[in-house]
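**Student:** just need the structure, nothing else, for what follows:
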Amino acid sequence: MTSHSTAGSDASEPPRRLSPRTQLLFFIGCELLVYMDRGVLAGLLPHIKESVHKGDSTPLSSAAAGWLGSVFMFGYTIASPIFARLSRRGPCWTARSIAIGLVVWTAACASTYFFVGTSYDLLLLCRLLTGVGEAAFCALAPVVIDDASPSGRKSSYLGLFFMAIYVGIALGNIVTAGIPSWEAGKVILLVEACLMVPMIVLCLRWQWRFSTSPQRVINEAPAYAGVSGTIMGLMSDVKQVLMSKSFVLICLGFAAFNFVVGGLAVHGPTILRESLHASQAVATLGLGLATVFTGVLGTYFGGWLSDKVAGKNPDVSSRARAGSKICAIMSAIGALSIALTAMASSTGMFLCMMSFSLMALFSTTAPCNVGLMSTVPEDVRSQGLAISIGVSHLIGDFPSPVIIGAIADASKSWSVAIMFAAVWMLLAVACWSLACRHIYRYGAVAPTAPHVTYYVSQASTDDIDKETSFDPVMDVVE
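**Tutor:** As a prediction, this is how the structure comes out:
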């Protein structure tokens, strides 16, 4: 009788929250694997062009191979708003949504090894599904990190998380360096899938222990029941997000940033080879090292600087102002540096100027995401991130390689194409400057939606208070 009573008492206690550091490390691990996969695909692309064929055994063109790196965007754009809505069904549904997405991603990577063979269509489908899998993780993880991290260090935590993008891509390039064929390269995709399985298990095991803001949980009212209700709720979320003028401006600035960075990333090695007569090894290795180095330092620096500018205990408007201000200043520096890069007369000068440009541009990553999350109601932050990433791909790094390449062809000069990228970056400067001005005048966020309800007990609130006082350097996994 006593034992039964004790068990019931233990079961009624809310689960202890994971420490901020534990949550950050978990999501960094997932982010590394997701972006390592991007780097692996890029590294294996020459082997894919040699071995993979369309239905009529036609060798792949460069355009067809390029679609393998872009098609994930369609899966992401379609799935991310759905996962963002699904995550609001209850406190544990954020973790469950992430786990569902990672299961799809894992299945897509494993299927590439077991079923694709040399079929281009099947490989394209698997790459589409990786975008569906990424959708939940990329839209929801930053929101959880933002909720978990201590006040005054939130941007730094996000900076550490986004650093994993560049480290992951670099790891993907490194592990494919000595791969002799597509058949051998597919093994890496299987290893990625196997490494993600423990992360999925941990995500489900910890589903009640992640930090989830109570405002993100919706009241399951009859108006939002069923398929039609879900669609109505989704449309309501999107409307709330797009009603924020500051969010729209920051989102457009983010798209302009992605346009420039995405286009230069694709054409950078070609510019070095054709304009400055660098070797293939120097072009790829030099730009690769520059991207990793500036990505890691720039991303963390931007997060750290955002926290410093916002102050020790910032409110939402202070964080949004700091983020948009830093984005405007650093993107202006980046635009000027890109313009100077167009005048480079040697490989060394080009790499130095491009590194400085990327350092300035990458420092906007964390402040921009802080601005995006701070300018929408708290319960639709994940929906805001989903929309912003979809828009930044659709009008950013998806069309930019084609447009910049076409300008180079028409002008017969890569310097003109680079100068065009510098001018385009001024659109980001303008959007982020206008966003900062709007936030100064009117504040950051509209009132939270009326259908929100709270599912937080006093014990849970006590846990939150304890968590925010933790030192992230001293936190350990429970």
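**Student:** make it CA atoms for all contacts and neighbour counts henceforth
**Tutor:** OK.
**Student:** for residue 82, which residues are in contact?
**Tutor:** residue 234 (C-alpha atoms under 8 Å, 6 or more residues apart in numbering).
**Student:** now do it against residue 248, distance only.
**Tutor:** To residue 248, residue 82 is 20 Å away according to C-alpha to C-alpha, to the nearest Å.
**Student:** then residue 146?
**Tutor:** 20 Å.
**Student:** likewise residue 298?
**Tutor:** From residue 298 to residue 248 the distance is 24 Å (C-alpha to C-alpha).
**Student:** more crowded one of those two?
**Tutor:** The residue with more neighbours, out of residue 298 and residue 248 and counting by other C-alpha atoms under 10 Å, is residue 298; that gives 25 against 22.
**Student:** wait, that one sits on residue 362?
**Tutor:** Yes: under the contact definition of C-alpha atoms under 8 Å, residue 298 touches residue 362, with a separation of 5.1 Å.
**Student:** intersection of neighbour lists for those two?
**Tutor:** Applying C-alpha under 8 Å, 6+ apart, one finds that no residue jointly contacts residue 298 and residue 362.
**Student:** correct me if wrong: residue 259 contacts residue 403.
**Tutor:** No: counting by C-alpha under 8 Å, residue 259 does not reach residue 403; the two are 9.7 Å apart.
**Student:** so the two - more neighbours on which side?
**Tutor:** The neighbour comparison of residue 259 against residue 403 (other C-alpha under 10 Å) goes to residue 259, with 27 against 16.
**Student:** surely that one is in a helix?
**Tutor:** Yes: judged by DSSP: H, G, I helix; E, B strand; the rest coil, residue 259 forms part of a helix.
**Student:** and the gap between residue 161 and residue 72?
**Tutor:** Residue 161 is 21 Å from residue 72, where distance means C-alpha to C-alpha.
**Student:** who has more neighbours out of these two?
**Tutor:** Neighbour tally, residue 161 and residue 72, criterion other C-alpha under 10 Å: the higher count belongs to residue 161, 26 against 22.
**Student:** compare with the first, here's sequence two:
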Amino acid sequence: MSPDADARSTGYARYTLALLAVLNFLNYADRYVLGAVLEPVRAEFGLSGTEAGLLGSVFMVVYMCVAPLTGYLGDRARRTRIVALCALAWSLATAATALAGSYAQLLVLRALVGVGEAGYAAIAPSLVADRFTPDRRGRALAWFYLAIPVGSALGFVVGGLVAAAWGFRAAFVVAGAPGLVLAALAWRLPEPPRGALDSAALRPAEPLSPRATWQRLVRTPAWVVNTAATALMTFTMGGLAFWMPAFLQRTYDLAVDQANLMFGGATVAAGLLGTFVGGYLGDLRQRNDPAGYFVVSGWGLLVGAPCVLALPLLAGPEAVVALSFVAEFFLFLNTSPLNAALVASVPAHLRASGFAINIFLIHAFGDAVSPTWIGWVSDRVGLGVGLATMAVPVAIGGMLLVASARWVRRWPGGLAHVRP
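**Tutor:** Got it, this is the predicted structure:
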């Protein structure tokens, strides 16, 4: 079978996407199970709001620092083996959190989860991209990134239910165990040929040095704009995901399982709908508009911003959860288009590095900061005010994307344009 025919193999493509998508569900479930049980963890270890927020931030700091290293490896080594080892690492660290006896141990284990998840997030999207033609990638990536709402909700809902029945420590065991099995399956995945389904301009060349890779990426305006807008969105999404269950518990005196079931349900419903609608609208708009991905994403963020601002101002938990559904729908609308735009902006031999450096930057300026920021504001003027500040970054990100769409239409090559 030729490389092109192998890459197009329907069976390989669907199996690769299914396995990587399920692993991505677990990736986000393991990431957000801590948010589901944050209040009981805070109570047992006697943590302040700032200390609790730091548990989220330390994960992200490690995650963003490791991602460029694994991305560099992903452009040079067998990617399927790397994602399998990363899945094994984060799953073991999540399950081991059940044994933590101190705040320092919690910090170390959350950092180890960040190591595993960083490698997976940097490399797995390039495996998906190499199994699908450009006109189908937006929808394929929609399935892959459906893990953000579904996996996050899984972490919230299962974490809350397990914690209510058997305590918060059991929630970490239940979240971590499935990844151990799927890591073994990922080890046996066939490696797709790099860039076989891309145009000649984006097909593999010789790997670049780290410095040359960075220089190539920053000379790609669409990659730069995409990264900046995604960082602003990630600041908001990470802060909301980490603190919303705690807000519902504190403000409306809800039980841990009730708060997580309500917020998790809204997240999965909004994420399912928003991710699929965004993937469909992005591919549809991009067919006739070289800036279509940016337009769909930008307007989603602009409409979502006032909804985020109003979240802590409502009178009851039902109203808050209903509005969170609306806000999250418009925020999740950008997930598939922005990731498809990132794939379209860099050649195949730089994709793992392009995703990895993107991950570093969006988390360095996004959710590595926002959980601690909200905790800091909460200690001083209240958690509701901290959550309301999350409207500002997405409003700025939306304006940046909508404004940049005009430039993309003028650039030779559109999203793939490279400055001299």
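**Student:** and the TM-score between them?
**Tutor:** The TM-score (TM-score structural alignment, normalised by the length of the second structure) is 0.83; 407 aligned residues with a C-alpha RMSD of 3.5 Å.
**Student:** helix or strand for the residue in the first structure that residue 115 of the second structure lines up against, which one?
**Tutor:** Applying TM-score structural alignment, one finds that residue 115 of the second structure aligns to residue 132 in the first structure. Assigned by DSSP states H and E, residue 132 of the first structure falls within helix 120-148.
**Student:** swap in residue 400 of the second structure?
**Tutor:** Per DSSP H and E: residue 400 of the second structure is located in helix 391-410.
**Student:** what's the answer for residue 279 of the second structure, then?
**Tutor:** Here residue 279 of the second structure sits within helix 256-288, counting by DSSP H and E.
**Student:** I figured residue 164 of the first structure hits residue 34, correct?
**Tutor:** No: counting by C-alpha under 8 Å, residue 164 of the first structure sits too far from residue 34 to count as a contact (9.4 Å).
**Student:** show me what contacts residue 47 of the first structure?
**Tutor:** When the contact criterion is C-alpha under 8 Å, 6+ apart, the partners of residue 47 of the first structure are 180, 181, 182.
**Student:** can we see that at 7 Å?
**Tutor:** Taking C-alpha atoms under 7 Å, 6 or more residues apart in numbering as the contact definition, residue 47 of the first structure lies against 181, 182.
**Student:** how about the counterpart of residue 38 of the second structure in the first structure: what's its closest non-neighbour residue?
**Tutor:** Pairing criterion TM-score structural alignment: the partner of residue 38 of the second structure within the first structure is identified as residue 45. On the basis of C-alpha to C-alpha, 6 or more residues apart in numbering, the spatially nearest residue to residue 45 of the first structure that is not a chain neighbour turns out to be residue 65, at 7.0 Å.
**Student:** give me the number of residues near the counterpart of the one you found in the second structure?
**Tutor:** Taking TM-score structural alignment, the alignment pairs residue 65 of the first structure with residue 52 from the second structure. Close neighbours of residue 52 of the second structure, defined as other C-alpha under 10 Å, add up to 24.
**Student:** state the distance from residue 52 of the second structure to residue 62 of the second structure.
**Tutor:** Look at residue 52 of the second structure and residue 62 of the second structure: by C-alpha to C-alpha, they are 17 Å apart.
**Student:** now residue 186 of the second structure
**Tutor:** Noted for residue 186 of the second structure: a distance of 23 Å to residue 62 of the second structure, by C-alpha to C-alpha.
**Student:** likewise residue 235 of the second structure?
**Tutor:** As defined by C-alpha to C-alpha, residue 235 of the second structure lies at a distance of 16 Å from residue 62 of the second structure.
**Student:** go on, residue 34 of the second structure?
**Tutor:** Computed with C-alpha to C-alpha, the distance linking residue 34 of the second structure and residue 62 of the second structure is 16 Å.
**Student:** could you pull out the strands in the first structure for me?
**Tutor:** When secondary structure is read from DSSP state E, the first structure shows no strands.
**Student:** hang on, the earlier thing: please identify which of residue 34 and residue 62 of the second structure sits among more neighbours.
**Tutor:** Under the criterion of other C-alpha under 10 Å, the comparison of residue 34 of the second structure against residue 62 puts residue 34 first, with 26 against 23.
**Student:** for residue 158 of the second structure, see how far away that one is.
**Tutor:** Counting by C-alpha to C-alpha, the gap from residue 34 of the second structure to residue 158 of the second structure is 11 Å.
**Student:** how close does the most centrally placed residue in the first structure sit to residue 372 of the first structure?
**Tutor:** Closest to where the C-alpha atoms of the first structure average out (C-alpha atoms, centre = their mean) is residue 138, at 5.1 Å. In this structure, residue 138 of the first structure and residue 372 of the first structure are separated by 14 Å, where distance is defined by C-alpha to C-alpha.
**Student:** same check on residue 240 of the first structure?
**Tutor:** 13 Å.
**Student:** looking at the two, which has the bigger crowd around it?
**Tutor:** For residue 240 of the first structure and residue 372, the more surrounded residue by other C-alpha under 10 Å is residue 372, and the numbers stand at 27 against 20.
**Student:** show me what that one aligns to in the second structure.
**Tutor:** Across the two structures, residue 372 of the first structure finds its equivalent in residue 342 of the second structure, going by TM-score structural alignment.
**Student:** contacts only, for the residue lying closest to its match once chain neighbours are set aside.
**Tutor:** If the residues on either side of it in the chain are set aside, residue 342 of the second structure comes closest to residue 223, at 6.1 Å by C-alpha to C-alpha, 6+ apart. Contact partners of residue 223 of the second structure, counting by C-alpha under 7 Å, 6+ apart, are 217, 342, 345.
**Student:** now check the first structure for the residue matching the first one.
**Tutor:** To tie it back to what came earlier, the one meant is residue 217 of the second structure. When the first structure is aligned by TM-score structural alignment, the residue opposite residue 217 of the second structure is residue 241.
**Student:** would you agree that match is in contact with residue 376?
**Tutor:** Yes: with contacts defined as C-alpha atoms under 7 Å, residue 241 of the first structure counts as touching residue 376 at a distance of 5.7 Å.
**Student:** out of these two, which sits in the more crowded spot?
**Tutor:** Per other C-alpha under 10 Å, whichever of residue 241 of the first structure and residue 376 has more neighbours is residue 376, with 29 against 26.
**Student:** report how many residues lie close to the residue lying closest to the more buried one once chain neighbours are set aside.
**Tutor:** Distances taken as C-alpha to C-alpha, 6+ apart place residue 445 nearest to residue 376 of the first structure, at 5.3 Å, with adjacent residues excluded. By other C-alpha under 10 Å, 21 other residues sit near residue 445 of the first structure.
**Student:** which one in the second structure is aligned with residue 445 of the first structure?
**Tutor:** Matched to the second structure by TM-score structural alignment, residue 445 of the first structure sits across from residue 416.
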